[in-house]
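A.B. asks: heads up, no residue letters with this:
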């Protein structure tokens, strides 16, 4: 066999892309289970995050959820590996307080149609703008991150009349979990750390115009005639503090300068003369700013805490900031933190402005909406109600998946039989089957790379794309084999002619898919995206490689000289 064909750049490109796709899919898979959610009273709370994988615990390999059953009544030091990192946690009372989902065997993410779960459609209780819908989405995502939930997809959608909805999908979840998500509103706190350095075993904590002596004792700290241990809380100047940590060199105190009820309002939409909320383009990217309104009491706390802080210059921006940042928490979970401009030190501002930015407009907008949601204690900007809920059991999802695999295999065999009956040549049939499998792998590789979730609609799109590919392959073969009857075109011209038809057909299909990207529910969007990915892969990678192989396979046969007619003389008897 001539190996020159494997040096063709089209073949090499396809092989290279196949290798990347297989790496992205990771078909060998992972062992372990994935954390779905964590109870706030769990000993693992703060140690692990939703979405992390646990594959080892107390000298035992974890490969399925039932492997954790023997640890439900465990107490003592618990050793475990999460995301390939060893960690320890002390379990004082029985109960892990963690819910898991089993890790799929590869990087392919399966939708709730295939693994079970709940899909709900939320309708706003009043007319809303695109901005309000986006704010609601960000608020829900903040709650998901705060309350320890994984495998949740939230997306705004529109119907054909332009009416807006929000769709929530929770793989392996229930309607009750989604209702709980909608009803929760977090406890918000803004905290600023204060560092006291010790000299000869003592230091000074400055709050406003007051100074308090801090004395180090081996296991405690003496402050204002109080002896404090690690994580102990206390009050000074009517401000809540916690002793975060201390050594012989210094101590770190955490002050709570405001809570949710201290923020009377957050400006969501720009209203000149009333409040500011903007997103503007600058030379370095996009910058946002919005105003918040604080009570006089919380503004005075902020002024007292920051009055004696030193300022530092940010080497990147050249701006001056205080030595400590302000950390924003929801239900004791740190969500984000902000720098404090140096000129705000000691000022009791009741209408401060929050600023930030990013190079990309979308990132800046999402960060702005996230901060606004946090400062409103995670409250939704508009009321929503559930107008539809679909529950799919895991067993039904598995049945769907098994049926899909069986149907696909039967369809592939049926296509193979029809192709063989048409051409009666294995050298045509085998490359066609190989290319169909290659297109499947490439499409799944792209889906894994972009973390696209495969549901039933996406699989239908995948089958449609592969079917289109088979049709194009037949067209290429027919155009090449036409040379047996018509000699007016060269082999290259025949292939070029077939690709003109293929590109036109691909453009038509993609154009038909475009409306589904913007109109309709997420299921139809999944069908459109998968179909489009499959067709683009076929047109730009696999079709050209297939044509090259077919040119090589059929060239010798097409170039055979016609068999001469023998001149025979009939001799009469």
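C.D. replies: Okay, I see it. The structure displayed is predicted, hence computed values, not measured ones.
A.B. asks: could you use CA atoms for every contact and neighbour count after this?
C.D. replies: OK.
A.B. asks: which parts of the stretch 351-500 of the chain are helices?
C.D. replies: 361-375, 394-423, 426-449, 456-481, 491-518 (DSSP state H, counting those that start in this stretch).
A.B. asks: gap between the first one and the chain center?
C.D. replies: Here helix 361-375 is found 17 Å from its chain centre; the criterion is C-alpha atoms, centre = their mean, to the nearest Å.
A.B. asks: hang on, the earlier thing: any chance of the helices of the stretch 351-500 of the chain in JSON lines, plus distance to residue 190?
C.D. replies: Shown next, in JSON lines, are those (distance: least, C-alpha to C-alpha, whole Å):
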{"stretch": "helix 361-375", "distance to residue 190": "9"}
{"stretch": "helix 394-423", "distance to residue 190": "41"}
{"stretch": "helix 426-449", "distance to residue 190": "37"}
{"stretch": "helix 456-481", "distance to residue 190": "43"}
{"stretch": "helix 491-518", "distance to residue 190": "39"}
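A.B. asks: what's the first-to-last distance across stretch 212-223?
C.D. replies: 7 Å (C-alpha to C-alpha, to the nearest Å).
A.B. asks: buried set for that stretch?
C.D. replies: 214-216, 221, 223 (16 or more other C-alpha atoms under 10 Å).
A.B. asks: now the helices for this structure?
C.D. replies: For the chain, applying DSSP state H gives helices covering 9-25, 112-115, 130-146, 175-183, 296-306, 361-375, 394-423, 426-449, 456-481, 491-518, 522-537, 543-558.
A.B. asks: against that first model, consider the following:
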């Protein structure tokens, strides 16, 4: 019992290694997928059909990375004159050419109210002029959008990636040292164009009504816009192909109870729900000579489909029964359009578009899977070289296997524990994390050398009491150095600075594991090997 008590630090190290082994190789860990992702058709990132549960990031697995700012300008300290946000958005949009209410975001803020315009080619002066014309006093007008808009954009993009089944895709906000804000999107195992198609559009979906009316005795057509928007839909179904075959597709949807009566009234007033239903020819004649009113399915500002209404549905609309169980199908011309609509409806519309022009520091890159494999091999070789170099220096320094071998084994066990931690939480390994591992090897062996030098500073040590005294002095030095490293790396770990974050996180974890697990265990191993009264 006393032996176990005296050597509990070594036992703790062994337990940590066993736990890491479980995390690295247990199928119960590797088979788990992030909530909300569909991995039925693609293996999870880093699985690679291998026996190890490590996940690899973009640099080691291949894929697409997009870093781009958001399109928009913001006016601060805007006085809303006791008007609602929606009214402010409509009034400001009316003063801007080519803008509608969806392109303007009015927000009540704790510090000040803001108005954001999220379309391209609107200057600061144009926004000032629009606010003045609409009667809203304001303060500073600047480039960029608010923090709330950036956060919402990250959420929507992550939802779109998850809904599209792009396993392992991540979205985060990064800030440069000069204060510029970017959205960083990384999707492994997907080429650049596929990712651009998914994230490049705002993903707006709405229903308009195109209907005939009479003006000055002539028959003309008008459009009643946004009779249903994304916020009006609920219970979004899965994109499906028609059972009768063909190239079409549809998405079953339900309409919220509070929105259904207004939509029902609109289709009756405009004649879409006329007796006997309506037949729409909008897509056939370009919307110029349609004989019946149409429901237009508008995605990202473009009409992707138009349809009339079946007699049974029209009867339900006119009688008011439909609003009691509001649901129908959004029909599309093909299944891919139906899938895009389903993704957009579930994820929501982006509050602002990504600026993919590259003019404001935005970049996109693609790493092929073969190049990622080369990076894996190069990283492994670099790690082996680092271990061999450390081992050679240690043997040259001490020349005693009982000192050098435990030092090398203990240092490598530290990296092994970190790998197990990465596997357990599903953190993807990339080049920055590998650099952190190499830094951990170097700093870890440095600390172990401090221990060995302090213990053996005055020749061989026979007494356990003397050993413990010298070890404590060495450990105080190591603890102070560890605290300095953690403090220095903490800003990099907390701030969203891209690759530097992974390097900082695993360097800090390596220092913590070293101080709590591996350094104390190495001290116990040296005591067992060097002292007589063990």
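C.D. replies: Noted; the coordinates are in hand. Bear in mind that the values here come from a model prediction, so they are computed numbers and not experimental data.
A.B. asks: of the helices of structure 1, which is nearest residue 195 of structure 1?
C.D. replies: helix 296-306 (11.3 Å; C-alpha to C-alpha).
A.B. asks: show me what that closest one is packed against.
C.D. replies: strand 202-207, strand 250-259 (3 or more C-alpha pairs under 8 Å, 6 or more residues apart in numbering; DSSP states H and E).
A.B. asks: any idea which of those strands is most buried?
C.D. replies: Counting by mean count of other C-alpha atoms under 10 Å, strand 250-259 has the highest mean neighbour count of those, with a mean of 21.
A.B. asks: now the angle from that strand to strand 202-207?
C.D. replies: Per axes from the mean of the first three to the mean of the last three C-alpha atoms, to 10 degrees, the angle that strand 250-259 of structure 1 makes with strand 202-207 is 10 degrees.
A.B. asks: quick one: residues in contact with strand 250-259 of structure 1.
C.D. replies: Applying C-alpha atoms under 8 Å, 6 or more residues apart in numbering, the contact partners of strand 250-259 of structure 1 are 187-198, 203, 239-246, 298-299, 301-302, 305.
A.B. asks: can you tell me which residue in structure 1 aligns to residue 498 of structure 2?
C.D. replies: For residue 498 of structure 2, the aligned position in structure 1 is residue 522, judged by TM-score structural alignment.
A.B. asks: please name the residues that touch its match.
C.D. replies: 155, 157, 167 are the contacts of residue 522 of structure 1 under C-alpha under 8 Å, 6+ apart.
A.B. asks: next step: the residues you listed restricted to strands.
C.D. replies: 155, 157, 167 (DSSP state E).
A.B. asks: can you pull the contacts of the counterpart of residue 514 of structure 2 in structure 1?
C.D. replies: Per TM-score structural alignment, the equivalent position to residue 514 of structure 2 in structure 1 is residue 538. By C-alpha under 8 Å, 6+ apart, the contact set of residue 538 of structure 1 is 439, 469.
A.B. asks: and the gap between residue 538 of structure 1 and residue 472 of structure 1?
C.D. replies: With C-alpha to C-alpha as the criterion, residue 538 of structure 1 and residue 472 of structure 1 are 9 Å apart.
A.B. asks: where's the equivalent of residue 191 of structure 2 over in structure 1 relative to residue 492 of structure 1, distance?
C.D. replies: Matched to structure 1 by TM-score structural alignment, residue 191 of structure 2 sits across from residue 174. Noted for residue 174 of structure 1: a distance of 58 Å to residue 492 of structure 1, by C-alpha to C-alpha.
A.B. asks: ok, these two, which is more surrounded?
C.D. replies: Taking neighbours as other C-alpha atoms under 10 Å, residue 174 of structure 1 and residue 492 compare with residue 174 leading, 20 against 12.
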